[in-house]
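A.B. asks: this one's sequence-less:
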């Protein structure tokens, strides 16, 4: 339908007929937009999906959300992208697991006339429309500055990170290291745990065998920070170690509320999903969009954790929040 519309416009111009087309935020027709996530197995990505779904409702478009089973399945994501191209969707909103691996398939989408907006993690490829997400280097600097503050600028810490070679986790490590660079904080170990909580338990247990008196742990996502804390707690060291995560997931927020994790860098995952779809709708309507649309981050700790729980209402149902935090707390905070 959209292609016929454009052919009509061209024909009118050839015939000398003046045509006025107004750009509007709401979709001119029900576009089919595919949102391809890094995974579907965590609350973070469910929050991104909730934002995308709300944007679909607000702008009157059809949005399908797909993703691999976890964040290590790079080829599964590539295959999902190929499938969406074969379905001839009107637009792709993509959180690429490994930008270098996705480059070819994303350029293929462009060559087929399918615009691409990246979210969460940027990627460099010819013809990209826009990127909406967190500046991971800058957000990780926030985590590093917070660690310096909590440890008074000195101590021994470990970093538990996502898969080696993953661009987003590289940025989250490099920004953190940049922030602690002028302090007397020493990183004694940096180990990958593939963004998995269970794997992080094992990794942290191994680190503690060599460094039993560690002062801090930085996990480059919340799942790994939670796994690291579990390992620390099993050695009765958890109360004395500063543990910082990254993402602002409900489980991490609950852990902070319970006095376990110290803090997390909150990405506004809901608005990342929402903004990605909004940018795609504007693009399909012929509107100009910014090449980069930053979505702000902030630190969640015990001082603002209750406010953060209230904010989760945008992404999760009350039943879901009661299941995570308990009925009494949700009644106290939301009623």
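C.D. replies: Cool, the structure landed. Because the structure is a prediction, the values reported are computed rather than measured. Numbers count the residues shown, from 1 in each chain.
A.B. asks: CA atoms for contacts and neighbours, from now on please.
C.D. replies: Fine.
A.B. asks: mind listing the strands for this structure?
C.D. replies: Under the criterion DSSP state E, the chain contains strands at 32-36, 62-66, 91-94, 116-119, 130-133, 154-161, 184-192, 216-219, 242-247, 263-267, 292-294, 297-300.
A.B. asks: how many other residues sit next to residue 38?
C.D. replies: Residue 38: 24 surrounding residues under other C-alpha atoms under 10 Å.
A.B. asks: wait, doesn't it sit right on residue 68?
C.D. replies: Yes - in this structure residue 38 lies within contact range of residue 68 using C-alpha atoms under 8 Å: 6.4 Å.
A.B. asks: intersection of neighbour lists for these two?
C.D. replies: residue 77 (C-alpha atoms under 8 Å, 6 or more residues apart in numbering).
A.B. asks: Next up, a structure to set beside the first:
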């Protein structure tokens, strides 16, 4: 994977719909079977999120190799309420394949089943379904392992301190963040001095996350650590601690978007777990093309993670995985 150029926070509001792959040649084999020029629909979890910008760049890279096109349609919020109508509109256009990050492990099953019933292939990327049997392939991070990595980093940062730790999660039913919490809670058991306060849900709201952290700081004077499973929660946690003028609490989050990088640079977040969305996008695109051309498909692919801190933020290994709408040069 090539080095990323990450953009300033102000440019992170660029719409994912601007990311459209070139190509579209109607390539056919001698026997008449199509070998390229496919119509790929990509439905990320939410618009204006550089994580999904990187996923889109990866899908584009895979699509370009087969002369296929990518149409990106993203919901305005990470919710099935916004995503399902977009999925239904995409199905009506009859693409060859839909690559989607389901915003709910159950609610997206029925509309995706309707897509496959019409002969449209489905590949899941980033998030998945409770019953993923309808998908040709699913590509996701190993979020349980990434959660354990977050716990190990927080325990390292806390050293010999004793106290309580809170997890701020998104909402129940999101497979990626549910798994992050599972891994984190398991990893936290390695230190008997730490009291695990469990998780509270922000329901994708920065304001709710901020309120949760403010209330926890007030009711738990021994609070020394916060684990945030996603960018919304980290932003809310940072705002709450800033308002409380509390520098005793160490935050470990999951955010390599430009604002998340700045949080590290400013010392407001001690570490961010950085996933590999570009790699996810490439793998999802490749498996989609394989499914369409009759090649062998790898049913499940998982990608890893690295941890970014102020000390290693400028290292090549971290820099190449920071999330961005700017695709690597061909």
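C.D. replies: It's in. Quantities reported herein were computed from a predicted structural model and do not represent experimental measurements.
A.B. asks: Would you give the TM-score for this superposition?
C.D. replies: In this superposition the chains share a TM-score of 0.82, using TM-score structural alignment, normalised by the length of structure 2; 300 aligned residues with a C-alpha RMSD of 2.8 Å.
A.B. asks: what's the nearest residue to the counterpart of residue 94 of structure 2 in structure 1 if we skip its chain neighbours?
C.D. replies: Under the alignment (TM-score structural alignment), residue 94 of structure 2 pairs with residue 88 in structure 1. Leaving aside its chain neighbours, residue 88 of structure 1 sits nearest to residue 114 (7.7 Å; criterion: C-alpha to C-alpha, 6 or more residues apart in numbering).
A.B. asks: Need the counterpart of that neighbour in structure 2.
C.D. replies: Matched across to structure 2, residue 114 of structure 1 falls on residue 120, judged by TM-score structural alignment.
A.B. asks: With residue 303 of structure 1 instead?
C.D. replies: Residue 303 of structure 1 maps onto residue 311 of structure 2 when the alignment is built from TM-score structural alignment.
A.B. asks: Quick check: the aligned residue for residue 256 of structure 2 in structure 1?
C.D. replies: By TM-score structural alignment, residue 256 of structure 2 lines up with residue 248.
A.B. asks: Could you list which residues are in contact with its match?
C.D. replies: Residue 248 of structure 1 makes contacts with 44, 222, 264, 265, 266, 267, 268, 300, as judged by C-alpha under 8 Å, 6+ apart.
A.B. asks: Would you mind giving these as JSON lines with neighbour count and distance to residue 316 of structure 1 added?
C.D. replies: Compiled in JSON lines, the contacts of residue 248 of structure 1 are given as follows (neighbours: other C-alpha atoms under 10 Å; distance: C-alpha to C-alpha, whole Å):
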{"residue": "44", "neighbour count": "24", "distance to residue 316 of structure 1": "11"}
{"residue": "222", "neighbour count": "29", "distance to residue 316 of structure 1": "18"}
{"residue": "264", "neighbour count": "29", "distance to residue 316 of structure 1": "19"}
{"residue": "265", "neighbour count": "26", "distance to residue 316 of structure 1": "19"}
{"residue": "266", "neighbour count": "22", "distance to residue 316 of structure 1": "16"}
{"residue": "267", "neighbour count": "24", "distance to residue 316 of structure 1": "16"}
{"residue": "268", "neighbour count": "23", "distance to residue 316 of structure 1": "13"}
{"residue": "300", "neighbour count": "24", "distance to residue 316 of structure 1": "18"}
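A.B. asks: circling back to that earlier point, could you measure from the match of residue 303 of structure 1 over to residue 253 of structure 2?
C.D. replies: Going from residue 311 of structure 2 to residue 253 of structure 2 by C-alpha to C-alpha, to the nearest Å gives 16 Å.
A.B. asks: These two: who's more crowded?
C.D. replies: The neighbour count for residue 311 of structure 2 versus residue 253, taken as other C-alpha under 10 Å, is higher for residue 253 (32 against 10).
A.B. asks: Could you verify my assumption that the more buried one touches residue 272?
C.D. replies: Yes - using C-alpha under 8 Å, residue 253 of structure 2 is in contact with residue 272, at 4.7 Å.
A.B. asks: isn't residue 238 of structure 2 right up against residue 269?
C.D. replies: Yes - using C-alpha under 8 Å, residue 238 of structure 2 is in contact with residue 269, at 7.5 Å.
A.B. asks: Enumerate every residue touching the equivalent of residue 45 of structure 2 over in structure 1.
C.D. replies: Per TM-score structural alignment, the equivalent position to residue 45 of structure 2 in structure 1 is residue 38. Counting by C-alpha under 8 Å, 6+ apart, residue 38 of structure 1 makes contact with 45, 67, 68, 70, 71, 77, 95, 96, 97.
A.B. asks: do residue 241 of structure 1 as well
C.D. replies: 214, 215, 216, 217.
A.B. asks: Just the helices from the stretch 201-335 of structure 1, written as ranges.
C.D. replies: Along the stretch 201-335 of structure 1, counting by DSSP state H, counting those that start in this stretch, helices occupy 222-234, 250-257, 269-284, 305-311, 318-325, 327-334.
A.B. asks: Output these as CSV; include the columns distance to residue 118 of structure 1.
C.D. replies: Converted to CSV, the helices of the stretch 201-335 of structure 1 look like this (distance: least, C-alpha to C-alpha, whole Å):
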stretch, distance to residue 118 of structure 1
helix 222-234, 22
helix 250-257, 24
helix 269-284, 7
helix 305-311, 24
helix 318-325, 28
helix 327-334, 34
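A.B. asks: Could you name the stretch from those helices that's closest to residue 210 of structure 1?
C.D. replies: Ranking those by proximity to residue 210 of structure 1 (C-alpha to C-alpha) places helix 222-234 first, at 13.3 Å.
A.B. asks: counterpart of that closest one in structure 2, which residues?
C.D. replies: Under TM-score structural alignment, helix 222-234 of structure 1 corresponds to residues 231-243 of structure 2.
A.B. asks: same deal with stretch 271-290 of structure 1?
C.D. replies: Counting by TM-score structural alignment, stretch 271-290 of structure 1 lines up with residues 279-298 of structure 2.
A.B. asks: quick one: contacts of the matching stretch?
C.D. replies: Here stretch 279-298 of structure 2 has contacts from 1, 33-36, 54-63, 66, 96-97, 99, 121-126, 136-141, 301, 303, using C-alpha under 8 Å, 6+ apart.
A.B. asks: List only those of those residues flagged as buried.
C.D. replies: By neighbour count, with 16 or more other C-alpha atoms under 10 Å, the contacts of stretch 279-298 of structure 2 hold 35-36, 54-63, 66, 96-97, 99, 121-126, 136-141, 301, 303 as buried.
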